[in-house]
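Peer 1: Quick one: sequence plus predicted model below, questions after.
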Amino acid sequence: MVAFAGWLSELAGRLRPGGGWYGVFAARDPEGLRACFDGTELPPWDVVESLLQDLGEPPGAPRAVRGRVLHQAAAAVHDRAPGAADDLADLRRLREREARQAETRVLDLARTPGPELAWARDDLSRARARIAELTARLARVEERRTPAPAPAPTPAPARRRPRGARYAWLDYTDDAGDAGDLVDAPGAGRTATVAGPAPQAVPELPVAGAAPRGARFGGAAVAPPPAAPAPPADPGQAARAAGNAVYALRRLRAQGRGGDAHGLLCEALAGPPAWLPVLAAELHRAGLAADWATLLWEAASLPPARLAAVAGALADAGRPHDCDQLLRQGVARPVEELAGACAALFAEGHQPEAQALLAAFLRVRTPEDAARLAALDPAALTPRLLSAARAVSPSRERDLLHALRVAGLA
């Protein structure tokens, strides 16, 4: 929290007082903004993004990436405190009420477009973004508190099938041959049936030892033993699943159910990695590029081997920009997890992606962090880190060499 507050204060010092979004936030909630600068409160990420926008910083710039890393770390520390789940739940209820009020204002003002309508739409957009952020944080808290399920699964009852938007990513057929996943369709009392083949098991996330599972948990310090190769993805099945998910997302967004939409995106990360590029293309065609950005952000905290699998699938599908973005966002992880992700990428033959991960790490983490990373596997990581530092800049290579010498690794 202190580190993030220092970064935020340094950012504010570069802004023009009273101008841009900085001036708006200071006028609307001066005490809340001061608490954020003091480190006693954590601002929603949309506020930080707006301040970066005032400064003209693009999302992938070093200052923006560093801020995202610190914001994520501060949120993780805050959410481990006793009572954090109740606080987050209360805050989410407040944001949901704000979203409903903003929706009402947007509808009331839609007949007379003007500045007030623009502000109402901005309030609604921010409320939805904050609901999604709080929902993700709450899910991580609950995952930490929930014990692991029992190595023998209980068979599902006959003729029982999942219902609702969270299952839109899965295709299945019930035992009577009645195919489809049911999601709400336009019109009262009707449902849309999305045809699909026989049930497909959701693959287990690769983990090592007793590491917790879920999008915001890492695996082990080193890569787990390589698993058996997955069967080739069925393009038709991937397309059906993507279309189903996009349909459900549109419905949820139209109803203002941002939390459920975020949950659906997280469900997609449990499916075959090779399906994700198909989903990306479908989301962009549907004008839901922001949902794809959210999914990439969640994917950045998958366990190391799973992160490597998703990055490799994006690279293999001709989406290098998405792959690079995923890896850049993953550098907030502890060095032990990054070592596992690098090892998995190299083991799967994705050397360029592994080097890109190391380069992104060196741009936003300290040379001392890089030395700690190298110490986990000096023979493999030290030369690769030096190569990545050389590609970043000569000064970064010099700083890394000094840190490695201090650590006795060079």
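Peer 2: Looks like it came in fine.
Peer 1: can we go C-alpha only for contacts and neighbour counts from here?
Peer 2: Noted.
Peer 1: Check whether Thr193 really touches Asn244, as I assumed.
Peer 2: No. Counting by CA atoms under 8 Å, Asn244 is not a contact partner of Thr193; they are 9.5 Å apart.
Peer 1: tell me, what's touching the two both at once?
Peer 2: Common neighbours of Thr193 and Asn244, counting by CA atoms under 8 Å, 6 or more residues apart in numbering, are absent.
Peer 1: between these two, which one's more packed in?
Peer 2: A direct count of neighbours by other CA atoms under 10 Å for Thr193 and Asn244 places Asn244 higher, at 25 against 15.
Peer 1: quick check, the more buried one in a helix?
Peer 2: Yes. Using DSSP: H, G, I helix; E, B strand; the rest coil, the assignment for Asn244 is a helix.
Peer 1: number of nearby residues for Ala388?
Peer 2: For Ala388, the neighbour count with other CA under 10 Å is 23.
Peer 1: okay, now the one to match up with it:
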Amino acid sequence: MTVQQQTAEIGAFVRFLRDVEARSVPDAGWYGVFAARDPEGLRACLDGVEILPWDVVESLLRDLGESPEAAAHARALHAAAAAAYDRRPGGAESLRARRALMDGERRGAEARARELAARLRTAPPAEAAGLSAELSWAHDDLLRAAARVVELTSRLEAVPAPVPEAPPVPEAAPRPAPEPARRKPRGARYAWLEEDAPATPAAPVLPTVQAAPPRGARFGGAPETPTPAPARPAVPPADHAGAGRAAGNAVYALQRLRAQGRSGEAYALLCEALAGPPGWLPALAYELGRAGLAADWATLLWEAASLPPQPYAAVVGALADAGRAEDCEQLLRQGVARPVDELAEAVTALEAGGRAEETRTLLAALVRTRTPEEAAEFAGVRPGHLVPLLLAAVRTSAPAHEPALLHALRAAGLPTA
């Protein structure tokens, strides 16, 4: 690919991005959030100096109400621009540094979300609304960081290996090979880390602008195709002992609470749904989608990802049985951020329920988004059973990661054969 082609691809995406900016409301929605949190970074992306993370692009498109076809076109422009950007000298090194920063951001947001969730469970009503808002932003930070780890991993795997230079002609003086200049990592753009910040950041700061409820990254992160908001099924799922009636009542109550500004109670109502039968959740997803409350369903999915392993596996199974494949996959991707000992229990629970496909999806996400050391720690929970599963997953879904994983397993004293 020539430099001119690279410039053309980045330029096409920049022109598209500027059109999105021109149609966005300056101080509202996600554009207002991103502009307030990192105006310099946003401007760098609009100038083509950086590539905007896909979850940010997707959020901006959602604010504008773009069609799935327009989102697919945007995804293609973004992928072409990112590929051209990553092929520049030092691209692979920069991607690795960015991915390390985003993994640190993911860990910090995960810890913050767990802390806030624990406080919310015992908080008095006067504090519940504020904590609920903080938790919503912590969830959004975590989901964006996790999505970007996946995106950066995919981009890194797509960078072609450098072609070795031909040996010099005999008697000719060897030419000194240039070292591409090491660029300062800037991968934390829109994760709201300073470039010289520690790997594990402090709690995210709430924006000072009125913004729409966090939702953008909940539907993004997969590198292959755009992931729209959960689509409303053509027909409601089969009713399980009054699930449809209960879901309709819950949505009605949720709408009343939202209209009255009682966001803390609305959040609590959503969480209560997870205490009911898992088989009822597809009906609730349908009713939320029909009422235009897809963002609340995304919040519910996030909360389900933090359930203990057994209930978590039960929800995964219920969504799979109801044919909600995208929701099921999203829940599995979100669940991979939990501690490795809980991940091991979740895998066991999925296997016990006969969920072989879902088990493979969870393991594939693990080897692609967690570090080799974390994967080895996961396997160490039950080496005889989990090591073979992990090796099968990495060989099938991420073969480029196998050498690093094998090294981590050996360093941990685990079998690799």
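Peer 2: Now that the structure is in, tell me what you want to look at. Here the structure is a predicted model, which is why all the values come from computation and not from measurement.
Peer 1: Need the nearest residue in space to Ala128 of the second structure, chain neighbours excluded.
Peer 2: Gly264 (5.4 Å; CA to CA, 6 or more residues apart in numbering).
Peer 1: Remind me which helix or strand that neighbour belongs to.
Peer 2: Taking DSSP states H and E as the criterion, Gly264 of the second structure maps to helix 263-273.
Peer 1: Check which helices and strands the following helix or strand past that helix sits against.
Peer 2: Sequence order places helix 281-290 as the next helix or strand after helix 263-273 of the second structure, per DSSP H and E. Packing partners of helix 281-290 of the second structure (3 or more CA pairs under 8 Å, 6 or more residues apart in numbering; DSSP states H and E): helix 243-259, helix 294-305, helix 309-321.
Peer 1: thinking again about what came up before, Provide a list of residues in contact with the residue nearest to Ala128 of the second structure.
Peer 2: Contact analysis of Gly264 of the second structure by CA under 8 Å, 6+ apart lists 125, 128-130, 132-133.
Peer 1: For it, what is the corresponding residue in the first structure?
Peer 2: Matched to the first structure by TM-score structural alignment, Gly264 of the second structure sits across from Gly259.
Peer 1: on that earlier part again, show me what counts as buried in the helix holding Gly264 of the second structure.
Peer 2: Residues of helix 263-273 of the second structure classed as buried by neighbour count (16 or more other CA atoms under 10 Å): 263-271, 273.
Peer 1: that older thread, closest one to Pro339 of the second structure among the helices and strands packed on helix 281-290 of the second structure?
Peer 2: Nearest to Pro339 of the second structure among those is helix 309-321; the distance by CA to CA comes to 10.7 Å.
Peer 1: In the first structure, point out the residues matching the closest one.
Peer 2: Helix 309-321 of the second structure maps onto residues 304-316 of the first structure, going by TM-score structural alignment.
Peer 1: which helix in the second structure runs the most residues?
Peer 2: If you go by DSSP state H, the second structure has its longest helix at helix 125-158.
Peer 1: chain center to that helix, what's the gap?
Peer 2: Chain-centre distance of helix 125-158 of the second structure: 7 Å, with CA atoms, centre = their mean, to the nearest Å.
Peer 1: what do you get for stretch 91-99 of the second structure?
Peer 2: On CA atoms, centre = their mean, the centre of stretch 91-99 of the second structure falls 18 Å from that of its chain.
Peer 1: can you check stretch 252-262 of the first structure too?
Peer 2: Remark: stretch 252-262 of the first structure is offset 17 Å from the chain centroid, using CA atoms, centre = their mean.
Peer 1: and what of stretch 14-32 of the second structure?
Peer 2: Distance of stretch 14-32 of the second structure from the chain centroid (CA atoms, centre = their mean) equals 22 Å.
Peer 1: Would you mark the buried spots in it?
Peer 2: Buried residues in stretch 14-32 of the second structure, counted by 16+ other CA under 10 Å: 14, 16-17, 20, 24, 28-32.
Peer 1: Between the two ends of stretch 274-294 of the first structure, how far is it?
Peer 2: 18 Å (CA to CA, to the nearest Å).
Peer 1: what span of the second structure lines up against it?
Peer 2: When the second structure is aligned by TM-score structural alignment, the counterpart of stretch 274-294 of the first structure is residues 279-299.
Peer 1: and that stretch, which residues are buried?
Peer 2: Applying 16+ other CA under 10 Å to stretch 279-299 of the second structure flags 279-289, 293-299 as buried.
Peer 1: cool, stretch 75-95 of the second structure as well?
Peer 2: Neighbour count says stretch 75-95 of the second structure has 75-87, 91-92, 94-95 buried, by 16+ other CA under 10 Å.
Peer 1: Give me the spatial nearest neighbour of Ser135 of the first structure, chain neighbours excluded.
Peer 2: Quick fix: residue 135 of the first structure is Thr, not Ser. Gly259 (5.9 Å).
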